[in-house]
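*Asks:* from the sequence below, what's the structure:
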Amino acid sequence: MITAIVHIDVEADRIPEVAAQVAELPGVTEAYSTTGDVDIIAVVRVAQHDMLADVIADRVSKVSGVVRTRTYIAFQAYSQHDLEAAFALGLDD
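*Replies:* Sure thing, here's the model as predicted:
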């Protein structure tokens, strides 16, 4: 599974609508409106690297109101949830 974090700049008056549309796209697992330099951050998860172009360049970038995207591909996931699951393997309660 390939995970990409996509920063999306949007026309200011379209942020809620764009976030809702992006969240509905195949391959997008989450979309957040945010404060700061980025209007929306989306998490994209796909099975193969070449599928990123389909989701991001062909779909996300073409949503009306999207001005710019910047994509960051994740190398490794680190989360408390994952760590708890890993340490619980093989342990009986």
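*Asks:* please make it C-alpha for all contacts and neighbour counts, starting now.
*Replies:* Fine.
*Asks:* element containing the most centrally placed residue in the chain, please.
*Replies:* Centroid-nearest residue in the chain, with C-alpha atoms, centre = their mean: Val43, separated by 1.2 Å. Assigned by DSSP states H and E, Val43 belongs to strand 40-46.
*Asks:* compare with the first, here's sequence two:
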Amino acid sequence: MITAIVLIRTAAEYLTQAAQEIADIDGVSEVYSCAGDVDLIAMVRARAHEEIADIVPGRINKVAGVLDTDTHIAFRSYSRQDTEATFSVGLESS
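*Replies:* Below you'll find the predicted structure:
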């Protein structure tokens, strides 16, 4: 599974509408509104890079109010849950 983090700038008057429309796109798992240089962050998950290419420029960039996107492909995930799962492999709970 490929994860892409998509940073999205929107026109202010379209923020809520754009966020919901992006969240409804197949392959988009989450959309966060945020403060800072971007207005929205979308998490995109796909099986192939070609799917990311269909989702971001093909769908997200065409949502009304989207001004710009910046896509980052994740190589590896690091989280407490991943680490705990790795070290508990083979251990059975009593």
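*Asks:* TM-score for these two?
*Replies:* Overlay of the two chains. TM-score (TM-score structural alignment, normalised by the length of structure 1): 0.96; 93 aligned residues with a C-alpha RMSD of 0.7 Å.
*Asks:* so Arg59 of structure 1 is in contact with Leu25, correct?
*Replies:* Yes. At 7.4 Å, Arg59 of structure 1 and Leu25 qualify as touching, with contact defined as C-alpha atoms under 8 Å.
*Asks:* and Glu50 of structure 2, how far is that from Leu91 of structure 2?
*Replies:* From Glu50 of structure 2 across to Leu91 of structure 2, the span is 38 Å (C-alpha to C-alpha, to the nearest Å).
*Asks:* quick one on the thing from earlier: residues in contact with the residue nearest to the centre of structure 1?
*Replies:* Thr3, Ala4, Ile5, Val6, Val28, Thr29, Glu30, Ala31 (C-alpha atoms under 8 Å, 6 or more residues apart in numbering).
*Asks:* number of residues surrounding Ala12 of structure 2?
*Replies:* Close neighbours of Ala12 of structure 2, defined as other C-alpha atoms under 10 Å, add up to 11.
*Asks:* repeat that for Thr71 of structure 2.
*Replies:* Thr71 of structure 2 sits with 17 neighbouring residues when counted by other C-alpha under 10 Å.
*Asks:* alright, that wraps it up for me.
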